[in-house]
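*Asks:* okay, here's the prediction I keep looking at, along with the sequence it came from:
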Amino acid sequence: MNSRSTESILADPLAAEEKEAARVPMTEEGFTPFYQRTVRQLSAYVRRVSGNPSLAEDLVQESYLRLLSARAPWDQGEDACRRYLFRIATNLLRDHWRRPVGRPLGEVPERALPAVDPPPVENPDYGNLGAALLSLRPVERQLLWLAHAEGMSHREIAAVTGFGTARIRLALYRSRHKLARALRREMMIREVRR
C-alpha cells in the first residue's frame, strides 16, 4: 500500500469502510431486480451469437452463476455490472467454441437423440434478417448484436469482448457490409421462392 492511499484511509476511515462494504457480494434483494432488467437482453444476445437456443439458456444461467460468485463491480453501478455480465457470457461462448466437437450425429443412434421441439413459427418481418445473421461468423454476430441491439459504444464492446476499440470499429464496419450482402441475398432467395 502506498503512502497516498494510507493517508486517504487515515484521513477518512469511513470512506474506506464504505468502499470495502460495496465489494460485498450482491444480496438476493439487490440481485433479483438486476436479473429481471438484464435477463432478456443477455438471453437474446447469447441466442443470436450462438444460434442455439438450448445452449444459450445454459450459458445465460452459467453467466449469472459466475457473476454472483465473482467479485463483480457492484460498487461501480449497474452499467458496469451489465458489461461484466456480458463479458462473462462472451467468455463462456468462446470456451464453448474452443471445445472439441463431439462425434457427428450420424454416428449417434437415433433412439439416443433427444426429442426435438418443433421450430418456432418464423416471423416474416425477421426471417430474412435471422437467416442473414446466421450466415455470419459468431464473432460478427456478437459485435453487431452488442452495437445495435444493446446499443453499446465501441469502448463498452471492447470491455465485453477484450478486443481493442480500433479492431472493433473495423470489424463492425466489415460485419455490417457482410450482413447487408447476406440480407440482399436472403431477400432475393425469398422472392424466387414465392
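*Replies:* Yep, it's here.
*Asks:* going by C-alpha atoms from here, please, whenever you check contacts or count neighbours.
*Replies:* Fine.
*Asks:* pretty sure S153 contacts L143?
*Replies:* No: contact criterion C-alpha atoms under 8 Å: S153 and L143 do not qualify, at 10.6 Å.
*Asks:* ok, those two, which is more surrounded?
*Replies:* Set side by side, S153 and L143 show more neighbours around L143, with 25 against 15, by other C-alpha atoms under 10 Å.
*Asks:* show me what contacts the more buried one?
*Replies:* Contact analysis of L143 by C-alpha atoms under 8 Å, 6 or more residues apart in numbering lists 157, 168, 171-172, 175.
*Asks:* other SSEs contacting the biggest helix by length in the chain?
*Replies:* As assigned by DSSP state H, the longest helix anywhere in the chain is helix 165-193. Counting contacts by 3 or more C-alpha pairs under 8 Å, 6 or more residues apart in numbering; DSSP states H and E, helix 165-193 packs against helix 127-134, helix 138-144, helix 154-161.
*Asks:* so which of those gets nearest R71?
*Replies:* Within the helices and strands packed on helix 165-193, the stretch nearest R71 is helix 154-161; the backing value is 16.1 Å (C-alpha to C-alpha).
*Asks:* who are the packing partners of the closest one?
*Replies:* helix 78-98, helix 165-193.
*Asks:* rerun at 10 Å
*Replies:* Packed against helix 154-161 by the contact rule (3 or more C-alpha pairs under 10 Å, 6 or more residues apart in numbering; DSSP states H and E) you find helix 78-98, helix 138-144, helix 165-193.
*Asks:* pick the most buried one from the ones you listed.
*Replies:* Among the helices and strands packed on helix 154-161, helix 138-144 has the highest mean neighbour count (mean count of other C-alpha atoms under 10 Å), at a mean of 22.
*Asks:* ok, and here's another one to check against it:
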Amino acid sequence: MDQTPGPRRLERLTVEDPDEDLVLRVARGDPAAVQALVARKLPRVLALAQRMLGDPAEAEDVAQEAMLRAWRQAPHWRPGQARFDTWLHRVGLNLCYDRLRRRREIPTEAPPDRPDEGPAPDRGLFAADTGRRVQAALDALPDRQREALVLCHYQELTNIEAARLMEVSVEAMESLLSRGRRALRAALADLAPGREGR
C-alpha cells in the first residue's frame, strides 16, 4: 500500500520554498495556480516515472496521480515544514514502487509488447538502440540503485537532496551511486567510444 509521506517527515527549510506561494494559491482554489503548478511540476514527475518504470503509459498514470495528490494536499500544506518539490518527488517514487511491486506479484509468461518509440528506421538507429540498452540496463538495477541514479543524474538533485529524499546518509547515497554506475558500465561496456563498429 502506498505510504504517501506527509510534509512533516521531510527536512525543515532554511530558505523560502519557491513553490510555497503557488501551493497556497492552489489551496485557495485559484485555477491559474493549478495550471501553473501542473506546468511547472508535471514534466519532472513524468520524467522521474519514465526512468523508474520504463513504461510511458504507466509513467503518465503515476505523474497524473502525483499531481492529483498534490492538489488534494494543497489545503493541508504548512509553509516552512518541507520543500514541496521534495514531497512531490517522494510521492512520485512511492507510486512507482507500488507499480514495481505489483509487477513482481503478477507473473507473466511473456513480456508485454511495446510499440517502438524510437526514430524512423532510416535514421538514428544507433541512438535508438543505445537508448533502449541504457533503459534496459537501468531497469535491471536493484530498485535503490536505480532510484539513486535517476534522482542524481536525470532529476539533477544533489547527493545531499537525493539522500534526504531516500532517507539515507550521504555516504549510503554515494555507495548506491557507485554500485549503480559500476553495474551500468559493465552492462554497457561494448558502447564505449571507439567500439560502435565492432
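*Replies:* In hand now; what should we look at? Since the model is a prediction, treat every value here as computed from it, not as a measurement.
*Asks:* fetch the TM-score of the aligned pair.
*Replies:* Once superposed, the chains reach a TM-score of 0.68 (TM-score structural alignment, normalised by the length of the first structure), with 163 aligned residues with a C-alpha RMSD of 3.3 Å.
*Asks:* let me have the helices and strands packed on helix 165-193 of the first structure in TSV, extended by distance to K19 of the first structure.
*Replies:* TSV is the format used below for these (distance: least, C-alpha to C-alpha, whole Å):
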stretch	distance to K19 of the first structure
helix 127-134	43
helix 138-144	34
helix 154-161	23
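*Asks:* and these: which comes nearest D79 of the first structure?
*Replies:* helix 154-161 (9.7 Å).
*Asks:* what about the residue most central in space within the second structure, which helix or strand?
*Replies:* Nearest to the geometric centre of the second structure sits L48, at 2.2 Å (C-alpha atoms, centre = their mean). Per DSSP states H and E, L48 of the second structure falls inside helix 31-53.
*Asks:* quick one: that helix aligns where in the first structure?
*Replies:* Mapping helix 31-53 of the second structure onto the first structure (TM-score structural alignment) gives residues 28-50.
*Asks:* so which of the helices and strands packed on helix 154-161 of the first structure is nearest A70 of the first structure?
*Replies:* helix 78-98 (10.1 Å).
*Asks:* what packs against the closest one?
*Replies:* The helices and strands touching helix 78-98 of the first structure, judged by 3+ C-alpha pairs under 10 Å, 6+ apart, are helix 28-50, helix 53-69, helix 138-144, helix 154-161.
*Asks:* and with 7 Å instead?
*Replies:* helix 53-69, helix 154-161 (3 or more C-alpha pairs under 7 Å, 6 or more residues apart in numbering; DSSP states H and E).
*Asks:* before we move on, the earlier item: tabulate the contacts of L143 of the first structure (CSV), appending distance to L14 of the first structure.
*Replies:* Shown next, in CSV, are the contacts of L143 of the first structure (distance: C-alpha to C-alpha, whole Å):
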residue, distance to L14 of the first structure
I157, 35
I168, 41
A171, 46
L172, 45
S175, 49
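*Asks:* tell me the one of the residues you listed nearest P124 of the first structure?
*Replies:* Using C-alpha to C-alpha, the contacts of L143 of the first structure come closest to P124 of the first structure at S175, 23.1 Å.
*Asks:* quick one: map the closest one onto the second structure.
*Replies:* Per TM-score structural alignment, S175 of the first structure is aligned with G180.
*Asks:* contacting residues around its match?
*Replies:* Contact analysis of G180 of the second structure by C-alpha atoms under 7 Å, 6 or more residues apart in numbering lists 141, 145-146, 149.
*Asks:* and A80 of the first structure, how far is that from L67 of the first structure?
*Replies:* For A80 of the first structure, the distance to L67 of the first structure (C-alpha to C-alpha, to the nearest Å) stands at 12 Å.
*Asks:* cool, and R37 of the first structure?
*Replies:* From R37 of the first structure across to L67 of the first structure, the span is 15 Å (C-alpha to C-alpha).
*Asks:* so for the two, which residue has more residues nearby?
*Replies:* L67 (22 against 12).
*Asks:* alright, I will stop here.
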